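*Asks:* Below are the sequence and a predicted model; questions follow.
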Amino acid sequence: MNAPTPFPNSAPTQIAFHRTELNAILSLYGRFVAAGEWRDYGISHLKEVAVFSVFRRTAEHPMYRIEKRPSLRMKQGQYVVIGMEGRILKRGNDLRQVLRVLERKLIRAID
């Protein structure tokens, strides 16, 4: 007889970035820091979304927000990059593909 699973319908209490996701984001972040474009970041792990915010200066609003919303995985894609003005720049289920919208900005910043 199979033992019952404790709390079978319990959802995680908060959404978080996995180590591989953070590696991809921090790799991009490091390249922007080296180029002198970005200076600070913040990470929020909330009930429905995990957010990586990028700042030019600490006291400002974030320049970009990289969000993970697993509830949208089957609809629009769980990853999204949002600009300072709130406009969605790229959305999808492949984080590296979504981050490419920011990599294009890095190429222009270095030129």
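*Replies:* Perfect, I can see it now.

*Asks:* rest of the way, CA atoms for contacts and neighbours
*Replies:* Will do.

*Asks:* check which helix or strand covers the spatially most central residue of the chain.
*Replies:* Computing the C-alpha centroid of the chain and ranking residues by Cα atoms, centre = their mean puts Ile66 first, at 2.9 Å. If you go by DSSP states H and E, Ile66 is part of strand 64-68.

*Asks:* Next, count neighbours for Tyr64.
*Replies:* As a burial measure, Tyr64 scores 23 neighbours (other Cα atoms under 10 Å).

*Asks:* quick one on the thing from earlier: which SS class is the closest residue to the residue nearest to the centre of the chain other than its chain neighbours?
*Replies:* Once flanking residues are discounted, Ile66 sits nearest to Val81: 4.6 Å by Cα to Cα, 6 or more residues apart in numbering. Here Val81 is strand, with the state taken from DSSP: H, G, I helix; E, B strand; the rest coil.

*Asks:* Alongside the first one, take a look at this:
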Amino acid sequence: MEQGVIAWLSGRTAETTAPASAQPAPRRIFFSRRELDRILSLYGRMVAAGEWRDYAMADGVEVAVFAVHRRSSEQPLYRIEKRPALAKRQGAFAVIAAGGRILKRGHDLDAVLAVLERKLLKLVDGE
């Protein structure tokens, strides 16, 4: 008999008869709704101030990235990253400048985004 028929007769499903070497697809990292709302709120205020004009998002196996651009053809000014693997050590969130320098890293997204909030305050105070 075929393997599918044997599985059906024994009451096993196709999932239980899959080869042991089959690995599930790795989980992708995303920003949660609350995290994304917080980032987009800051993004909207920076766009209104004329500093940022475009953004890009990427998900991955190890990291989720929200990159902000002055122009879409340029390298990102800042990258906001979420790396859950670092949550118990340095913190899952980081703001990274264009040259790769880490401006702020931490466990709380609001505290990490504060480094960019200060830049917004300087823009408003300077006018």
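*Replies:* Cool, the structure landed. All values reported here derive from a predicted model rather than from experimental measurement.

*Asks:* Would you mind getting the angle between the strand holding Ile66 of the first structure and strand 79-83?
*Replies:* With axes from the mean of the first three to the mean of the last three Cα atoms, to 10 degrees as the basis, strand 64-68 of the first structure and strand 79-83 are set at 160 degrees to each other.

*Asks:* Would you check the span in the second structure matched by strand 64-68 of the first structure?
*Replies:* Residues 78-82 of the second structure are where strand 64-68 of the first structure aligns, with TM-score structural alignment as the criterion.

*Asks:* Residue range in the first structure corresponding to stretch 105-112 of the second structure, please.
*Replies:* Counting by TM-score structural alignment, stretch 105-112 of the second structure sits on residues 91-98 of the first structure.

*Asks:* gap between the two ends of the matching stretch?
*Replies:* 6 Å (Cα to Cα, to the nearest Å).

*Asks:* if we can go back for a sec, what's the match for the residue nearest to Ile66 of the first structure in the second structure?
*Replies:* Using TM-score structural alignment, Val81 of the first structure pairs with Val95 in the second structure.

*Asks:* For the first structure, just list every one of the helices.
*Replies:* 19-34, 95-110 (DSSP state H).

*Asks:* so can I have a markdown table of these showing mean neighbour count and distance to Thr58 of the first structure?
*Replies:* Output for those, formatted as a markdown table (neighbours: other Cα atoms under 10 Å; distance: least, Cα to Cα, whole Å):
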| stretch | mean neighbour count | distance to Thr58 of the first structure |
| --- | --- | --- |
| helix 19-34 | 14 | 13 |
| helix 95-110 | 14 | 20 |
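
*Asks:* Hmm, Gly92 and the residue nearest to Ile66 of the first structure touching each other?
*Replies:* No. Look at Val81 of the first structure against Gly92 with Cα atoms under 8 Å: they stay out of range, at 9.4 Å.

*Asks:* what residues are shared contacts of these two?
*Replies:* Common contacts of Val81 of the first structure and Gly92 (Cα atoms under 8 Å, 6 or more residues apart in numbering): Val98.

*Asks:* out of the two, which sits in the more crowded spot?
*Replies:* Of the pair Val81 of the first structure and Gly92, Val81 is the one with more neighbours under other Cα under 10 Å, namely 25 against 19.
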